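Peer 1: Quick one: sequence and predicted model below, then my questions.
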Amino acid sequence: MGSIRLVRHAQASFGADDYDVLSLRGHKQAEILRKHWATPSLPRSLWAATGTLRRQMNTARTALHSLNVVEDERWNEFDEASLLSWLPPKRHDLSTQQFQVRLNLALSEWIAKGADSHGESFIGFQDRVLAGFEDATTQAGSGSVATIFSSAGPIALVASHLLSGDASLFLRLNDVLINASITTVIVGRTGPRLLTFNDHGHLPKSHVTFR
């Protein structure tokens, strides 16, 4: 039996001109991940992948600095900027809670449109993420660990399909994912199964963030 660790990227720069940069706290979260995985009792990752967004790649480089990491755009987040194009370009005037409410409204509309959407549709997003996950299961052979650095959206989508067989839990799970959290999937003869979701016990309370 193998396993896949799905890691949400560390905290990015919410409210800044360039969101796709780790914050100071985000860098610390990634370092905490590296130290956590250095514990002798924890299994070592033999294969790792990351999306191509900077916040994902930089989290991976810090947390697994000694391991070659494959870049795979299928693990990128949905196009948040496109979905929220009706919002002001900067987020300085929005609290994280206000932003999440607006994002959820946009996501609900996006999901309802199915394949009929400008840019990447929800169906397209779902297909690429699940294809990436299927490929990852082949890397999680008996006794091995694969680690993937992604974002809340792809991780929530995978977890929803593992729990319910569809995307019906996507919005609820996407809402609660914590930066630098670990979701673990075990892969055996009966296929992949969700073992843990959104585990953040390695993070001190002062470094638990949702955005």
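Peer 2: Looks like it came in fine. Model, not experiment: these values are computed from the prediction.

Peer 1: make it CA atoms for all contacts and neighbour counts henceforth
Peer 2: Noted.

Peer 1: helices or strands next to the one helix or strand M57 maps to in the packing?
Peer 2: Secondary structure from DSSP states H and E places M57 in helix 54-63. Contacts defined by 3 or more C-alpha pairs under 8 Å, 6 or more residues apart in numbering; DSSP states H and E place helix 54-63 against helix 24-37, strand 47-50, strand 69-71, strand 145-150.

Peer 1: Now whatever helix or strand comes next after the last one: buried residues?
Peer 2: Per DSSP H and E, strand 145-150 leads on to helix 152-164 as the next helix or strand towards the C-terminus. Counting neighbours by 16 or more other C-alpha atoms under 10 Å, one finds that the buried residues in helix 152-164 are 152-162.

Peer 1: contact partners of helix 152-164?
Peer 2: With contact meaning C-alpha atoms under 8 Å, 6 or more residues apart in numbering, helix 152-164 is reached by 6-8, 75-78, 126, 129-130, 133, 166-171, 173-174, 177, 183, 192-194, 197.

Peer 1: then this one, side by side with the first:
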Amino acid sequence: MSLLTLVRHGQASFDADDYDRLSALGEQQARLLGQYWANQRMAFDEVYTGPRSRQQKSAELVGMGLQQAGLVWPEPVILSDLDEYDLEGLLKRLAPRLVELHPEFAQLMKDYQCSVGEQNRLRDFQRMFESLLRHWQSAELPDEDIESWAAFRNRVDRVIRRVQEQSGRGRRVVVFTSGGFIGGATQQALKVSDSTALELNWRIRNCSLTEFVYTRNRFSLDSFNTIPHLSDAALWTYR
């Protein structure tokens, strides 16, 4: 059996002009994971990362911790299939259409746009975003310029097959990606519904670890959303 570890990127820059960069706290989360693995004398055979800056920077900071401890850190391989779903397309293309067609969604969007204060904005964004993703998943308003839920799930499956087919027995593989991908991989392992995949996604903490044991023909969840390197609750974030 081999072990696949999926790492969600550290906290990104919510409500900033450029969301796709780690916050100072996100960088700290990644460094702490690197230190934790260095203390555990962890060694990985393969490292993969998604194309986003927040994913690649997380991998870089974790790798620095292991390298500084004299441990091997393979050169990360960037895979476009490890990207998150099309967040920009959903917010800029699908959301305006939903505002026009669904009064309940329009109210959620208004609540978010009018909210003041970091915690209120995080709460109201999450409520709006959960509704947005459910509409996207249902494919009620297909848009050829937005990746569909089905296409997104196919991406997740491709990566899992790649890892299963290219890795030998007893290998350790680590992947730096985003919450949606991790929710999709967990869905595949547990054979749960699409709606449950979204519920799993929303619970995944920044810089958390979700692990799977696998062979060429088997893919099983071993642990979900663990944060042994973040002992202080002040370091726990979801966005």
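Peer 2: Looks like it came in fine. Quick caveat, the model's predicted, so the values are computed rather than measured.

Peer 1: Now the TM-score, please.
Peer 2: Remark: TM-score between the superposed chains equals 0.91 [TM-score structural alignment, normalised by the length of structure 1]; 209 aligned residues with a C-alpha RMSD of 2.1 Å.

Peer 1: picking that back up, got the buried residues of helix 152-164 of structure 1 as CSV, with distance to K205 of structure 1 columns?
Peer 2: Shown next, in CSV, are the buried residues of helix 152-164 of structure 1 (distance: C-alpha to C-alpha, whole Å):
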residue, distance to K205 of structure 1
A152, 20
G153, 23
P154, 25
I155, 22
A156, 22
L157, 26
V158, 26
A159, 24
S160, 26
H161, 30
L162, 29
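
Peer 1: Just checking the distance from the lengthiest helix in structure 2 to the centre of its chain.
Peer 2: Using DSSP state H to define each element, structure 2 has its longest helix at helix 118-138. Offset of helix 118-138 of structure 2 from its chain centre (C-alpha atoms, centre = their mean, to the nearest Å): 16 Å.

Peer 1: which strands and helices sit next to it?
Peer 2: When contacts are defined as 3+ C-alpha pairs under 8 Å, 6+ apart, helix 118-138 of structure 2 sits against helix 103-114, helix 194-202.

Peer 1: and with 7 Å instead?
Peer 2: Contacts defined by 3 or more C-alpha pairs under 7 Å, 6 or more residues apart in numbering; DSSP states H and E place helix 118-138 of structure 2 against helix 103-114.

Peer 1: list the buried ones in the helix it packs on?
Peer 2: Buried residues in helix 103-114 of structure 2, counting neighbours by 16+ other C-alpha under 10 Å, are found at 105-106, 108-109, 111-112.

Peer 1: again with stretch 91-107 of structure 2
Peer 2: By neighbour count on 16+ other C-alpha under 10 Å, the buried set for stretch 91-107 of structure 2 is 94-95, 98-99, 105-106.

Peer 1: what about it, start to end distance?
Peer 2: By C-alpha to C-alpha, to the nearest Å, the extent of stretch 91-107 of structure 2 from end to end equals 15 Å.

Peer 1: Could you do stretch 76-92 of structure 2 as well?
Peer 2: 31 Å.

Peer 1: Could you tell me how far it lies from the centre of the chain?
Peer 2: The answer for stretch 76-92 of structure 2 is 10 Å, by C-alpha atoms, centre = their mean.

Peer 1: now for G124 of structure 1: what does it line up with in structure 2?
Peer 2: Using TM-score structural alignment, the equivalent of G124 of structure 1 in structure 2 is A151.

Peer 1: Can you report how many residues neighbour its match?
Peer 2: By other C-alpha atoms under 10 Å, 12 other residues sit near A151 of structure 2.

Peer 1: and the contacts of helix 152-164 of structure 1, which are buried?
Peer 2: By neighbour count, with 16+ other C-alpha under 10 Å, those hold 6-8, 75-78, 126, 129-130, 133, 167, 169-171, 173-174, 177, 183, 192-194, 197 as buried.

Peer 1: For the most centrally placed residue in structure 1, give its distance to L42 of structure 1.
Peer 2: Central residue of structure 1 (C-alpha atoms, centre = their mean): S151, 2.4 Å from the mean position. Distance of S151 of structure 1 to L42 of structure 1, computed by C-alpha to C-alpha: 23 Å.

Peer 1: Let me know the closest of the buried residues of helix 103-114 of structure 2 to S53 of structure 2.
Peer 2: Nearest to S53 of structure 2 among the buried residues of helix 103-114 of structure 2, counting by C-alpha to C-alpha, is Y112 at 25.8 Å.

Peer 1: check contacts around that closest one.
Peer 2: Taking C-alpha atoms under 7 Å, 6 or more residues apart in numbering, we find Y112 of structure 2 in contact with 121, 124-125.

Peer 1: before we move on, what about Q29 of structure 1?
Peer 2: Q29 of structure 1 sits next to 10, 180, 207 when contact means C-alpha under 7 Å, 6+ apart.

Peer 1: Assign the first one to helix, strand or coil.
Peer 2: For A10 of structure 1, the reduced secondary structure class is coil; criterion used: DSSP: H, G, I helix; E, B strand; the rest coil.

Peer 1: Might one say that it is in contact with I182?
Peer 2: No - contact criterion C-alpha atoms under 7 Å: A10 of structure 1 and I182 do not qualify, at 11.0 Å.

Peer 1: still on that earlier bit, and which of the buried residues of helix 103-114 of structure 2 is nearest to W73 of structure 2?
Peer 2: Nearest to W73 of structure 2 among the buried residues of helix 103-114 of structure 2, with distances taken as C-alpha to C-alpha, is Y112, at 41.6 Å.
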